Every structure is written in structure tokens, then in C-alpha cells.
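In: Return atomic coordinates for the entry below.
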Amino acid sequence: MAIPPTYINESKHLIRIQPEQLDLLWKEGWRHFGTHFYRYSWALYDDVLCMVVPLRVDLEGYKHSKRFKKIISKNKHFKTVIEPIALTTEHHVLFEKHKQKFTHSIPEDIYVFLSRQPDKIPNPTYQVNIYDTEREGKTNPVDKGRGKLIACSFFDIGNEAISSVYGMYDPDYHVHSLGIYTMLMEIEYAKEQQKNYYYHGYSYDLPSMYDYKKRFPNIQAYDWEHWQEPKKIFTNPLPKRFYHLVKLADLDLEHYKGSQIRSVGEFIHCSYSEQVARSANKYFSEEESILILHIAPERVYSLIKDEYAPNGLLFPHVYGYIPRMAIFRTTKISKNKNGIFEFDETIDDEFYE
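Out: Below is the predicted model of the structure:
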């Protein structure tokens, strides 16, 4: 496989760095874990060579999307504390729980991402702590009285911008989209500090597990020469996750067994997140509970077509089969006390995180 002529692959070790230096590095696509600073412009993803695309949010005129407002609203009862980094036992316990989501390259400890002295080396790091005040936390002086630590993220502060370093959350709270929520709190902090940009990592110019970072409003993308509108770099449309609804009694049927879900008709009926509750209440009204299959479209190799239903809405239809590897989560939902199915549209906002 030929290496592109614009290939960049650099790293350096920095013990101390000033805020204005951070701004310059971020503008040129650099990131860091601890004292290890690095940048690279091309990578292999699923054996396909693709361009690494650093991203940032332009905070001038930034407003949260409707989806992000929902995430903030459903988590506002938690206690949020933004402060200079001060790692406690709670943080290490949380990291051990969070790293269970890794299936390969499992990090040994939190110091894979932070230096041993993150309050000063290579620069003072800040943290966003999210606490469940209804649960008892540890007895560390810093955490005492705040409740149970359920999410945390770390970020750097430059003169013109802030940059996210790493985030983690308690898997028991996965329905709260806490990975996205801590990023939104970092954005709020950056706006309060009158910063110009929020650097939130990188993605690829092809659909990938990092696509959730493309969903932020006002994003800019770096082509390794200029920051510009992302649509000039991401030539492929951002895939939109969809869902297949199943009766619990149907799980034993032949077409739901094996390594793939097969169509019993012309195509497999699916719904987008905002259509799930509507579909459940219309087509599964006789059921008390149903199963929702969460599907990553980039893992489906059959034809996916958006087609109109009689009500004029566009629904995704799969002509062929859905491999098991494309189903990244299953959720059982039951009718509420009013006999209505409800579905949290934001449940998968951090799936690719």
C-alpha cells in the first residue's frame, strides 16, 4: 500500500509547555497523553487507508443542538464540579470500571493518558467531575459530601482554546450519555472563559468509530494545511445509526438465529432513533415489551435504502441481511404506566466514543 506524499508522523517529549505553545500545537494537529506529544495524518482503519482529520469547535456563535440540549436536561440533577486536577481513589476506581469497555489495547491505568504529576507536568490539567448526589461516595477529603463520582473528563487550557484529553464514565450510567455530557460541560467552561475554540479530538475521512465527534455544531476540520468546513474533507455522508424492532417471542424464529439477521420479505424494516417510539407504538401495540437492536450502518454490507412509508416519512430498509457484528447494543423497552412505549433518542450518542 502506497504511503501518501503528504504523510505526517511526528512525536516529541515535552516536560513543560506554556498555554500559548499549546495553542500553536493544537492548530497544527498535535495532541498529547502526558508528556508524549504526537500527530499523524494517515492511519489504517479496518484495513483501509484513510486520512486522520483533527477537529475543533468554533465557539463564536456556538449553540447546543436539540439533541445536546436533551442530554444536558436529563443530567442537570447530577452535581458538576470543574476544577484543577486532583486525582483521588474515586477516579482510579472509575477508570477501572470504564476500561472494561475496551476490547483491545486495554490501558493499564489512568497514567497512560496523564502524567504522574498532571497538575504541573507538562501543564496544569483541569477536570470535570460529575457526581450522583443520591449515592454515597468515598471518604477522600476532595470527594467527601459530593456523592458518588460517575463521570470525569480531563482537559488542557491554552490562551485561545481548551482541548479535551480523556473522558471516562461509570458503565452503570450508560443511558445518561455521560461521555458526551462531560464534553458539553467542557464547551460551557470554554465559553465562560471566552475561548475561541474547543479541540475535541480527531476523526477519519471515512465512516468510523469516531464519527460521534463530527456531530457537534460549528465544527472545523484540518486537512493538514488549513482549518475549513468539514464538508470539504468528509466527502462521504455521515452514517446515521438505525434500529430494528423485534417481538420477544420472535427471537427464536429461524431468521434471527446464526451470524446474521435475514429478511423474510423484500427487506428488513428499520427505524431511525426519532422514529423508534412511533414504530413501537404503531406496530407493536399488542406487546408489553419488545427488543430494540441498535445497528451501526457502516458494518452492514447489504444495500440500505431510505424509502417513504405511506405516512410520508423516510425509513431505512435493508435489502439483504444484517450481520451480528453490526448490532452493537440491544435494549429491552416496556410500556410505561400509560401503556406507551418510550425510547431515549440520545442513548447512542457516545456509542463510537
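
In: from here on, contacts and neighbour counts on C-alpha atoms
Out: Noted.

In: Name the helix or strand for the closest residue to D211 other than its chain neighbours, please.
Out: Leaving out its chain neighbours, the residue that sits closest to D211 by C-alpha to C-alpha, 6 or more residues apart in numbering is S203, at 6.3 Å. Secondary structure from DSSP states H and E places S203 in strand 197-204.

In: What is that strand packed up against?
Out: Counting contacts by 3 or more C-alpha pairs under 8 Å, 6 or more residues apart in numbering; DSSP states H and E, strand 197-204 is packed against strand 48-58, strand 161-169, helix 178-192.

In: Would you mind finding the most buried of those?
Out: Sort the helices and strands packed on strand 197-204 by mean neighbour count, taking mean count of other C-alpha atoms under 10 Å, and strand 161-169 sits at the top with a mean of 23.

In: The strand holding S203: what's the following helix or strand?
Out: Taking DSSP H and E, what comes next after strand 197-204 is strand 219-222.

In: Show me the contact partners of that following strand.
Out: 29, 53-58, 227-230, 233 (C-alpha atoms under 8 Å, 6 or more residues apart in numbering).

In: Which members of those residues are the farthest-apart pair?
Out: The largest distance within the contacts of strand 219-222, taken as C-alpha to C-alpha, falls between D58 and I233 and amounts to 16.8 Å.

In: follow-up on the earlier one: quick one: contacts of the strand holding S203?
Out: Counting by C-alpha under 8 Å, 6+ apart, 26, 31, 50-59, 160-164, 183, 187, 190, 210-211, 213-214 sit against strand 197-204.

In: quick one, that strand and helix 178-192 angle?
Out: Per axes from the mean of the first three to the mean of the last three C-alpha atoms, to 10 degrees, the angle that strand 197-204 makes with helix 178-192 is 140 degrees.

In: how distant is strand 197-204 from the center of its chain?
Out: Chain-centre distance of strand 197-204: 12 Å, with C-alpha atoms, centre = their mean, to the nearest Å.

In: now the other sequence, so there's something to compare against:
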Amino acid sequence: MILYQAPEPSPSVPCPYLPDRHLTYEHFFAGEVRPQELDWLLTQGWRKFGAYYFRPACQGCRACRPVRVPVHHFQPSKSQRRVLRLGHQVTMRLEPLHYRPEFFELYARHSRMRFGQEADADDFLVHLHSPSCPSMLALYHLGERLVGVSYLDIGEESLSSVYFVFDPDYAALSLGNLSILREIDLARRLGLAFYYLGFVVAGCPRMAYKERFRPQERYAWERKAWEKTGRSPGP
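Out: Okay, here's the model as predicted:
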């Protein structure tokens, strides 16, 4: 790993997840991160976009917890099996990380329709198409139409979901959940141990969908250890 900048705290900004809170990251910039180094960073709660690596460092708040699925123990719930059946015609194709204009077009539509934000092409390239570790794409098609793009990092033991964008016209297919289910299975077939989902945030409903993929493990900042969470009741 080449460290371009040592870890340091970011400026405090309004929290995008919880009202009346402020967010601070510990962050650094790095390149040529090897698979085993990526594994270690993920186990310590780090996430990344491009060469930017970060983890929460908020004073007095530990609501954001990294979450991972031990793929060899995962079994889809009844509702998740319905998602798989609903999306059975959606194909997934793996490709090396590369850029095509249609990827940004899909990202821009997704940002506009889902979040009411206008996408910036330069930010898109810096955050998602500037690899600093082994990375790949999972492309989701319905027939000939590209309906989803998943940005994935791969370590020796880990598959990490960096970002997923989908065509809002196909929201009824639950493409976000479908991609997670397909990628958990991909990690299992690749002989990896964990699929990393990013953060769950206590008190943030829009992040709650990640809690449904059980069993899972969540990182306890105070103990610097992963805690097992079993399957919750329900469909």
C-alpha cells in the first residue's frame, strides 16, 4: 500500500443520516492496496471511494456500524426468495472495472430520481472509477437493457459493496436487494468469507434494509471487535 496522506480527522459537517447531529470522519488517501491489506482495513471499519478511505470518528456517537455477512452461513428469508424469483430474468455479468458513458448516465438518473441530486461527472470518475485496490463491476441486464451497475472491491477473504446504482424505471424489481443477494452468492462461489455492506445506522430508516440480511456481524467500535447478530424473526 502506498499511503498518500496519513489518517487525520475531517471537518465536522451536518450528519446525512441523523437529524441534529454532526459527522466527522477519520480519513486518508492510499493507492496500490493489496487484497490482504484491503481485508485488514475492512475488518477495522474502513470504507472507501477511489483512493479516499474513511471511517466515522464522531464525538459521542457510534450509531454508524460497519456490517458484513458471513456468506457461508447466509440463507435468504422468504421475502428475499421472492425477490430472487421476481428478478430471475435479470442477468449478472462480471467485468473488470472500466468506464462507459452509459454508466454515468445511469448514475445521473439514479441520483436525480432517488435523491433529487444532480450528478457531477468528475466526482463520479474520482470516486468510482479511480481504483486503489482490486476492483470489478457486476453489470445487471434485463434483456439488452442495463438496469444496474455494482461497484465491488475484492480482497483475499472479502467482497465489499462500494456502490450500487440502478435504473429507477425498474424499481419494482427491488434491484438493490437483488444485487445484494446475487453478490452474497458470488462471494460464496468465489470461496470468500464475508460480504461487506457498508454501514447500518441506528435510527436511520433508509439504512435499515441492510439489517435484513442475516445472520450478520456488526463492528463494535468500543471493543474493536465484530459481534454476531442472528436471524431476526419475520419473513
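
In: Doesn't L125 of the second structure belong to a helix?
Out: Yes - when DSSP: H, G, I helix; E, B strand; the rest coil is applied, L125 of the second structure is found to be in a helix.

In: what does it align to in the first structure?
Out: With TM-score structural alignment defining the correspondence, L125 of the second structure maps onto Y111 in the first structure.

In: contacting residues around that match?
Out: Counting by C-alpha under 8 Å, 6+ apart, Y111 of the first structure touches G34.

In: ok, it to Y166 of the first structure distance?
Out: The gap separating Y111 of the first structure from Y166 of the first structure is 11 Å, by C-alpha to C-alpha, to the nearest Å.

In: And for G179 of the first structure?
Out: Separation of G179 of the first structure from Y166 of the first structure (C-alpha to C-alpha) stands at 10 Å.

In: H317 of the first structure too?
Out: Using C-alpha to C-alpha, H317 of the first structure is found at 36 Å from Y166 of the first structure.

In: what do you get for H176 of the first structure?
Out: 18 Å.

In: can you check D172 of the first structure too?
Out: 19 Å.

In: Would you check the span in the first structure matched by stretch 146-166 of the second structure?
Out: Using TM-score structural alignment, stretch 146-166 of the second structure pairs with 149-169 in the first structure.

In: Any idea how far apart the tips of that stretch sit?
Out: Counting by C-alpha to C-alpha, the terminal residues of stretch 149-169 of the first structure are separated by 9 Å.

In: what do you get for stretch 226-235 of the second structure?
Out: With C-alpha to C-alpha applied, stretch 226-235 of the second structure spans 25 Å between its terminal residues.

In: How far does it sit from its chain's centre?
Out: Here stretch 226-235 of the second structure is found 19 Å from its chain centre; the criterion is C-alpha atoms, centre = their mean.

In: need the contact list for the residue nearest the centre of the second structure.
Out: In the second structure, the residue lying closest to the centroid (C-alpha atoms, centre = their mean) is S161, at 3.3 Å. Neighbouring residues of S161 of the second structure by C-alpha under 8 Å, 6+ apart: 150-153, 195-198.

In: could I get these as a markdown table with neighbour count?
Out: Listed next are those as a markdown table, based on neighbours: other C-alpha atoms under 10 Å:
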| residue | neighbour count |
| --- | --- |
| S150 | 21 |
| Y151 | 19 |
| L152 | 22 |
| D153 | 23 |
| Y195 | 25 |
| Y196 | 25 |
| L197 | 22 |
| G198 | 22 |
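
In: can I get those residues in CSV with distance to L97 of the second structure?
Out: Formatted as CSV, the contacts of S161 of the second structure follow (distance: C-alpha to C-alpha, whole Å):
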residue, distance to L97 of the second structure
S150, 10
Y151, 8
L152, 9
D153, 10
Y195, 18
Y196, 18
L197, 19
G198, 20
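
In: V276 of the first structure: which element?
Out: Per DSSP H and E: V276 of the first structure is located in helix 276-283.

In: Kindly report the same for L22 of the first structure.
Out: Here L22 of the first structure sits within helix 19-27, counting by DSSP H and E.

In: That helix vs the second structure, mean deviation?
Out: Average distance, helix 19-27 of the first structure versus aligned residues of the second structure after superposition (mean C-alpha distance after the TM-score superposition for the first structure): 0.3 Å.

In: what comes up buried for that helix?
Out: Within helix 19-27 of the first structure, the residues scored as buried using 16 or more other C-alpha atoms under 10 Å are 19, 22-23, 26-27.

In: Map Y181 of the first structure onto the second structure.
Out: Per TM-score structural alignment, Y181 of the first structure is aligned with L178.

In: Spit out the contact partners of that match.
Out: 83-84, 87.
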